[in-house]
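[1] Provided below are the primary sequence and the corresponding predicted coordinates.
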Amino acid sequence: MSDFRQLTENVLVSPQLALDDVAAAAAAGVAMIVNNRPDGEEPSAPQGDEIAAAAAAAGLNYVAIPIGHSGFSEPQVNAMIAALEQAEGPILAYCRSGTRSTLLWALASAKQGMDPDTIARTAAQAGYDVSPIRSLIDMLAAR
């Protein structure tokens, strides 16, 4: 069952996707799926290659930017910025609960100059809390 949550006009986040969710994403106008979940994190969940194949079959682009429990890195933030810039329409980012995807979007948005308070409000409206990384958001926005 799809649980796509709108962050912005062009960014949605979701908990772990089932293969059927890929077709639902395509029907909803999504152009790219961003996988923020490392393979093997939950062996019973569809792994990246399965989601990538379903995305290709549905005509969607697919990018993997896995975020493990060690946290976020600048290359991951830059990869998310690149995905946002390259997408030819809305993107759907997913992880186990949608939190890591939201936090990565928040960091990328801050690095691109979005106001930190706007980022926090936007995430909260989708049901996500960015307070664990608020200092990083503020730092990136100040650059």
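    All right, it came through fine.

[2] switch to C-alpha atoms for all contacts and neighbour counts from now on
    Noted.

[3] after the host helix or strand of Arg100, heading C-terminal, what element do we hit next?
    Using DSSP states H and E, Arg100 maps to helix 99-111. Note on helix 99-111: by DSSP H and E, the next helix or strand toward the C-terminus is helix 116-125.

[4] next, the angle from the helix holding Arg100 to helix 116-125.
    Orientation check (axes from the mean of the first three to the mean of the last three C-alpha atoms, to 10 degrees): helix 99-111 against helix 116-125 gives 160 degrees.

[5] and the closest residue to Ile133 other than its chain neighbours, how far from Gln47?
    Using C-alpha to C-alpha, 6 or more residues apart in numbering and skipping the chain neighbours, the partner closest in space to Ile133 is Leu103 (7.5 Å). Leu103 is 21 Å from Gln47, where distance means C-alpha to C-alpha, to the nearest Å.

[6] compare those two (neighbour count), which wins?
    Applying other C-alpha atoms under 10 Å to Leu103 and Gln47 shows that Leu103 carries more neighbours, namely 24 against 20.

[7] adding another structure so you can compare the two:
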Amino acid sequence: MKPVRINDRLSICEQLSTSDVSAAAGSGFRALINNRPDGEDFGQPRASEIAEAAAQAGLSSTHIPVRAAEISEDAVRAFQRALADSGGQVLAFCRSGTRSLTLWSIGEVLDGRMAKDDVIPFGRERGFDLSGAVAWLGAHGH
């Protein structure tokens, strides 16, 4: 688990194992957002397994499964609600972290906190390719 800090409330990382969940709690995270659909890869922990490990570690857990080509504004808003309702530091994850950061960055642009032109450089500085977020924004009139 190698979280990348996005802001004061949010960090992003790649797929967590159930053992990573207790380490996340020990690192000060209060909530998890799982953006990975079940069954994407062989051996990937199910969302229910992550949620159970989170509950045992005292973390809240929200599952907002998305595929890159199927991101919706509803998923973006659900991500924002989960972040707002977290009560502390949030660790969001998917296979690589890109989908989680895509959801966050789309919401930032939709709500006027980030310019569309800043999305790709923001991602690049943190090791993520957010060209999909910019494509989504363009396809949805932003």
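    Done, it's in. Treat the numbers as computed from the prediction; the structure is a model and nothing was measured.

[8] what TM-score comes out when they're superposed?
    After superposition, the two chains reach a TM-score of 0.88 (TM-score structural alignment, normalised by the length of structure 2), with 141 aligned residues with a C-alpha RMSD of 2.0 Å.

[9] ok, the residue nearest to Ile133 of structure 1 touching Leu136?
    No. Leu103 of structure 1 is beyond contact range of Leu136, at 10.3 Å (criterion: C-alpha atoms under 8 Å).

[10] what helix or strand is the spatially most central residue of structure 1 located in?
    Of all residues in structure 1, the one closest to the mean position by C-alpha atoms, centre = their mean is Ala93, 2.8 Å from it. Using DSSP H and E, Ala93 of structure 1 maps to strand 91-94.

[11] OK, contacts around Pro3 of structure 2?
    Under the criterion of C-alpha atoms under 8 Å, 6 or more residues apart in numbering, the neighbours of Pro3 of structure 2 are Ser11, Ile12, Cys13, Glu14, Leu91.

[12] whichever of the residues you listed end up buried, select them in ChimeraX.
    Filtering the contacts of Pro3 of structure 2 down to the buried ones (16 or more other C-alpha atoms under 10 Å) takes a single ChimeraX command:
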select :11,12,13,14,91
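
[13] Throw the contacts of Pro3 of structure 2 into TSV and include secondary structure and distance to Gly107 of structure 2, thanks.
    Shown next, in TSV, are the contacts of Pro3 of structure 2 (DSSP: H, G, I helix; E, B strand; the rest coil; distance: C-alpha to C-alpha, whole Å):
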residue	secondary structure	distance to Gly107 of structure 2
Ser11	strand	15
Ile12	strand	15
Cys13	strand	18
Glu14	coil	20
Leu91	strand	17
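
[14] now Gly43 of structure 2: how far from Arg67 of structure 2?
    For Gly43 of structure 2 relative to Arg67 of structure 2 (C-alpha to C-alpha), the value is 18 Å.

[15] so between the two, which is more surrounded?
    Under the criterion of other C-alpha under 10 Å, the comparison of Gly43 of structure 2 against Arg67 puts Arg67 first, with 13 against 7.

[16] wait, the more buried one touches Glu40, no?
    No. Counting by C-alpha under 8 Å, Arg67 of structure 2 does not reach Glu40; the two are 9.5 Å apart.

[17] what is the burial count for the nearest residue to Ser60 of structure 2 once chain neighbours are set aside?
    In this structure, Ser60 of structure 2 finds its nearest non-sequential neighbour in Ala31, 4.6 Å apart by C-alpha to C-alpha, 6+ apart. By other C-alpha under 10 Å, the residues close to Ala31 of structure 2 number 27.
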